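return a 3D structure for these sequence lines:
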Amino acid sequence: MSGQHEAATASGAIQSGGDGRIHLEAGAVRALPRSGGWVVATSMLGLMLGYSTYISYVFGVFVRPLGAEFGWNRPQIAFALTLCNWFVVALSPLAGFLLDRVGPRRMLLPSVVGLAGMLFALAFQPGSLPVFYALHLGLALAALGTLPAVYTRAIVGWFDARRGIALGIALAGVGLGGIVLPPALQGAIGALGWRGAYGALGGAMLVLVLPAAFRFFDDAASAPVSAAVPVPTHGVANLREAARTRTFWLLMGIFVLLGTMTLGISASLVPILTDFGLSPQGAAAMASSLGVGVLVGRVASGLLIDRLPARLVALACLLASSAGLAGLSRGGADTGPLIAVCLFLAGFGIGAEFDFMSWFVSRYLGLRAYGRIYGWTYAAFQLGCGLGPLLMALVRERSGGYGPGLLGLSAAAALAGLLFLAFPPLAQGTKREASK
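Below is the predicted model of the structure:
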C-alpha cells in the first residue's frame, strides 16, 4: 500500500484508516509524519547538497585552484577522493547496521552538522597534502548519515506501489546538485576564492538542509528501532542469509562497475573539459549537461521501473551511458554540442544507479535487513568510486589524455547493464518475493 505507515509503541494500538494510512491511538510515542511527500522533498534537498553530490560533482571543481595554489598534481589530489571513498567502503556496513538499529532520522541530523563542519575545515586547510587527506577521511566519517541509504530507507518504508517514482524524485537531488553546484561554485571561487566556496557550501548545509531535516524528515514509517515496532515479514532475515543468494553477489559486482564508471567521469569532468580547451567557467557550465542527464535519468528510471521490467530498464539506461562515454572520448572544444549530448547520455545512466540499488535491494531481498544489505552494496559502489578518479588521473598522466580512460568507463557501463539481465523476472503481483 503506497504511503503505508507502520510504527507503534507497546502501549499504542494500530488502526487502519480509510485514507490508506495506519493511524496510532493514544499511547504512541510520536505522531504520524505529515506526509511521505515531505520526506521525499527533504531527501531531494539533502542529496542535492550532500556527500554524493560532493564526491561526484563538487570535488572536481576544486582540482585546478588547489593545484595552482599548492603545486599538487592531479593524481595527488584525486588520491584524496580515493581515500575518502575507500573509507566509506569500510564504514558502510557499520552504517547499514546502525541504520537498521536507530533509524534514518537519528543518523541524518548529526551527520548534516558534521558534514558542514568538515567543509568549513577544508576552507581553512593549510596546504598540506596529509592534512588534505585527513580532512577527507573526516568528511567521509561525518557524512555517513547523509548517504543515500538513509534517505531511501525512509522512502521505501513509506511507498510500495509508487516506490520507483518516489525514489527517482528524491534521488534527483543529486542531479540537481550536478546542474546547480558546479557553475555556482565556480562563480564563488572567482568571487571569494576556493576557501570561500568551501565555506559557502558548508553554510548551505546548515541553513537549508538542517532545518528542513529537523522539521520534515520523519522516519517512523521505516525500519523498526525496537521490538515494540512491527517487523516487516518480507525478504531475507539478515545479511548472512542475503549472502547465500545470487542476487546479493550480482548487486555487489554490478555496483563496483557502476561506482568506477560514475565517479571516474563525474569527479574528472571539469579537468577533462578543460583539457578539451574549454575555460574553467565554460567547463563548469558544460558539466551541467551531465547533471541534466542525471536528473532526467533519476526520474525517468524511477517512473519506468514501476511499469516495465526493471532489468530491461537498467540495461537501456546503462547502454545510454556507455554510448555517451564512448562519444566523449572523441570530443574537443570545437564540438560543444556533441559534448553536451554525450554528457547527457552518460548522466542518464548515472542518474539511475541509486534508483536501481534501492529498488533491487528492496524488491529482491526485502526490507527486514535493508540497511545492512544496502550498506554492503553501497560499499561495493564506493570501492569502484575509489578506483575511478585515480585510474582516470593515472591514464591522463601516462597517455596525455583521457580518451583511453573514457573508453574503459564505457565498457564498465555496458557490462553492468548486461549483468542486470541475470536477475530473474519478478512475477506480476509478487514483486516482493525474494529471489534466491
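
rest of the way, CA atoms for contacts and neighbours
Will do.

now do the strands in the stretch 1-150 of the chain.
Along the stretch 1-150 of the chain, the stretches classed as strands by DSSP state E, counting those that start in this stretch are 14-16, 22-24.

and stretch 404-423, which residues are buried?
Judged by neighbour count using 16 or more other Cα atoms under 10 Å, the buried positions of stretch 404-423 are 404-420, 423.

let me know which of the strands of the stretch 1-150 of the chain is tucked in deepest.
Ranked by average neighbour count under the criterion mean count of other Cα atoms under 10 Å, those are headed by strand 22-24 at a mean of 21.

centre of the chain to that strand, how far?
Its chain's C-alpha centre and that of strand 22-24 lie 32 Å apart, by Cα atoms, centre = their mean, to the nearest Å.

who are the packing partners of it?
strand 14-16 (3 or more Cα pairs under 8 Å, 6 or more residues apart in numbering; DSSP states H and E).

and the nearest residue in space to Phe70 that is not next to it in sequence, how close does it get to Ala68?
Leaving aside its chain neighbours, Phe70 sits nearest to Gly127 (6.1 Å; criterion: Cα to Cα, 6 or more residues apart in numbering). Counting by Cα to Cα, to the nearest Å, the gap between Gly127 and Ala68 amounts to 11 Å.

before we compare anything, build this one as well:
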Amino acid sequence: MPSVTDTQLAPEVRKRPSWLPHRAWLIAAITFITLIGAAGFRSVPGVLMEPLNAEFGWSHGTIGLAVSINLLLFGLISPFAAALMDRIGIQRVVSAALLLVALGSGLTIMMDQVWQLMLLWGVLVGVGTGSMSMAFVATVASRWFIARRGLVTGVLTAAGAAGQLVFLPLIAYLSENYGWRVPSIGVAVLALAVIPLVLLWLHDHPHALGMEAYGASDTQPTPPRAAIAKGSAGRAVEVLRAAARRPVFWLLAGGFAICGASTNGLIGTHFVPAAHDHGMPATTAAGLLAIVGIFDIAGTIASGWLTDRVDPRVLLATYYALRGGSLLVLPALLGPDAAPPMWAFIIFYGLDWVATVPPTVVLCQRYFGMSGPIVFGWVFASHQIGAALAALGAGVIRDASGAYTLAFLISGGLCFFAAALSWAIRRPPAVPHEI
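Modelled structure (predicted):
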C-alpha cells in the first residue's frame, strides 16, 4: 500500500466516532488469526513421529533432527523477517511466509526420503513460520500500541503458542483414522485461507491510515514511520552487534534459549512419544497437549496484564523457577492414564508455557527502544536454538537409553539456571538507549 510520511499528515486526518474501537484492535485480531493459522503445521511433528517411524523406519533421532532444523530456522529467520517488515511491509512478508508454510506442508504427502523431510519440515516450514514468529508480535505491538502493549503482546503470543497445541487432537485423530497425509493437506489449506485476511486488513503502520497508535500522547507518541523504514538484513546484523555489547542481551538470550528447550524443543516435540512409551495412547497424549494450549492462552494473557504492572525481571525469574520444578517431577507422573497429578502438571505447564514472552518483549523495548523488535528477534533466535538442541538431544537420549527421563531432568535443572540469569538483569533505564 502507498506510504504516507509524517509531514503529510494533518493533526487528525481521520475522525473516529467515540463508540468505534481503535483500528489497532482490528490489526491485533488479524495478527491473532494469522498466528494461529501459521502455528498449525508446527503442531504436526510430535504427533506424526510414530506414524513416520512405522511407515519409513526413521528413528526418533532422525525425525528430531528435522524438527530441530525447523526450530533453528524458525528462530534465526525472525530478526531478518522483522527487518524485512520494516523495509517492504508486514503484509508482503506475512503473505509470502504463509505460502511457504502451505508449500512445505502440502508437499510432504509425496516425500519418501529423509532429505525431503529435512527440506520440507525443516527448511520451508521453518523459514515460513519463522517469518511470523515472536518478532512479528513485537513489531505489531510496538507500532500499533502504546497503552496495553504488554497485554496485547500476551494475547498474540498465546495465539502463536496455543495454535500449535490446540490442533493436536484433531491432527492425531486424522492421522490415526485417515493417515498422516490428511492433516498435512489440511494445514496447507488453512495457511492459504489466511492470506486474503492479511492482504486486506493487516496494515503496516498507523500513519499509513492517517491515525495514531492506540494510547499515543504527547509524552508517548506513535513511533514515526521514517524511523521504522530503515530496516534491512544489514540493519538486523547491525542491531545484533550493538546489542551484543550489553550484558542484558546475553542474560535475556540465555534465559530464552532455555525457555525454548523446555517448551517447543522438549515438551512440544517429545511429550506425545514419551507418554506413548508409558502406555498412553497418542490421541490421549495429544489431547493433554491441547489442554496445555488452552491454559497457555489464559497464562500468557495474564502474564501480559502482569507485565504492565509488575517488574518484568521478577516475573521471568518466577516463571523459570516454577517450570524447572515441574519438569523434575514429570518422569514420575507419566503412565498409561491421565491421573490427577498429571492433570496438575498439564494445567500448570499450560499457564507457564510462554508466559515468559510478554516480560521479555517489554524489557527489549525498555532497553533498546525502537530497535526492540529486532533485538527481540535475536533473543527469540536463541529461544529456537535451545529448542532445536532439545528436540535433537531428547531424541538421541531416547534412542540411546530407551526413555526420556534424563532429558526431562536436564531441562528442569536448566530452568533454575534461567531463573538466576533473569534475576541478574539490572533495572531498565528511564529512557531506552537507542541503537
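
what's the TM between chain one and chain two?
After superposition, the two chains reach a TM-score (TM-score structural alignment, normalised by the length of structure 2) of 0.85; 405 aligned residues with a Cα RMSD of 2.9 Å.

export the strands of the stretch 1-150 of structure 1 as JSON lines, with columns for distance to Val209 of structure 1.
Listed next are those as JSON lines, based on distance: least, Cα to Cα, whole Å:
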{"stretch": "strand 14-16", "distance to Val209 of structure 1": "32"}
{"stretch": "strand 22-24", "distance to Val209 of structure 1": "28"}
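
helix or strand: which one has Gly324 of structure 1?
Assigned by DSSP states H and E, Gly324 of structure 1 belongs to helix 310-328.

that helix corresponds to what range in structure 2?
Aligned by TM-score structural alignment, helix 310-328 of structure 1 falls on residues 312-330 of structure 2.

the matching stretch against structure 1, how far on average?
Stretch 312-330 of structure 2 differs from its equivalent in structure 1 by a mean of 1.7 Å after superposition (mean Cα distance after the TM-score superposition for structure 1).

ok, and what's touching that stretch?
Defining contact as Cα atoms under 8 Å, 6 or more residues apart in numbering, one finds that stretch 312-330 of structure 2 is touched by 259, 307, 342, 345, 349, 352, 355-356, 359-360, 362-363, 408-409, 411-416, 418-423, 425.

try it again at 7 Å.
345, 352, 356, 359, 363, 408-409, 412-413, 415-416, 418-420, 422-423, 425 (Cα atoms under 7 Å, 6 or more residues apart in numbering).

give the aligned equivalent of Cys218 of structure 1 in structure 2.
Wrong residue type there; residue 218 of structure 1 is Asp, not Cys. Counting by TM-score structural alignment, Asp218 of structure 1 corresponds to His203 in structure 2.

on the three-state scheme, its match is what?
coil (DSSP: H, G, I helix; E, B strand; the rest coil).

quick one: contacts for Ala223 of structure 1?
Here Ala223 of structure 1 is in contact with 100, 103 (criterion: Cα under 7 Å, 6+ apart).

from Gly103 of structure 1, how far out is it?
Taken as Cα to Cα, the span from Ala223 of structure 1 to Gly103 of structure 1 is 6 Å.

repeat for Ile77 of structure 1
To Gly103 of structure 1, Ile77 of structure 1 is 35 Å away according to Cα to Cα.

Ile22 of structure 1 too?
Per Cα to Cα, Ile22 of structure 1 is found 19 Å from Gly103 of structure 1.

got it, and Val88 of structure 1?
19 Å.

more crowded one of these two?
Val88 (29 against 24; other Cα atoms under 10 Å).

which residues sit in contact with the residue lying closest to that one once chain neighbours are set aside?
Closest residue to Val88 of structure 1 apart from its sequence neighbours, by Cα to Cα, 6+ apart: Ala140 at 6.0 Å. Contacts for Ala140 of structure 1 (Cα under 7 Å, 6+ apart) come out as 84, 87-88.

closest to Ala13 of structure 1 among the residues you listed?
Among those, Val88 lies closest to Ala13 of structure 1 (Cα to Cα), at 39.5 Å.

what's the distance between that closest one and Thr82 of structure 1?
Taking Cα to Cα, one finds Val88 of structure 1 at 10 Å from Thr82 of structure 1.

how much space separates the counterpart of Pro104 of structure 1 in structure 2 from Arg323 of structure 2?
Using TM-score structural alignment, the partner of Pro104 of structure 1 in structure 2 is Ile90. Look at Ile90 of structure 2 and Arg323 of structure 2: by Cα to Cα, they are 34 Å apart.

next one: Ala242 of structure 2
31 Å.

now do Leu363 of structure 2
In terms of Cα to Cα, Leu363 of structure 2 sits 21 Å off from Arg323 of structure 2.

what do you get for Trp250 of structure 2?
21 Å.

please apply the same query to Val310 of structure 2.
19 Å.

neighbour count for these two, which is higher?
For Val310 of structure 2 versus Arg323, the count of surrounding residues by other Cα under 10 Å is larger for Arg323: 26 against 13.

quick check, the match of Pro104 of structure 1 in contact with Asp204.
Yes. Using Cα atoms under 7 Å as the test, Ile90 of structure 2 is close enough to Asp204 to be in contact (5.4 Å).

ok, Leu421 of structure 2 - contacts?
251, 255.

quick one: the helices in the stretch 201-350 of structure 2?
Here the stretch 201-350 of structure 2 has its helices, by DSSP state H, counting those that start in this stretch, at 225-228, 233-243, 247-260, 269-277, 282-307, 312-333, 340-352.

can you say which of the ones you listed is nearest to Ala83 of structure 2?
Ranking those by proximity to Ala83 of structure 2 (Cα to Cα) places helix 233-243 first, at 5.9 Å.

who touches that closest one?
Contacts to helix 233-243 of structure 2, defined as Cα under 7 Å, 6+ apart, come from residues 79-80, 83-84, 249, 374-375, 435.

mind checking which of those residues land in helices?
Counting by DSSP state H, these place 79-80, 83-84, 249, 374-375 in helices.

Val127 of structure 2 matches what in structure 1?
Checking TM-score structural alignment: Val127 of structure 2 goes with Leu141.

burial measure for that match, as a count.
Look at Leu141 of structure 1: counted by other Cα under 10 Å, it has 20 neighbours.
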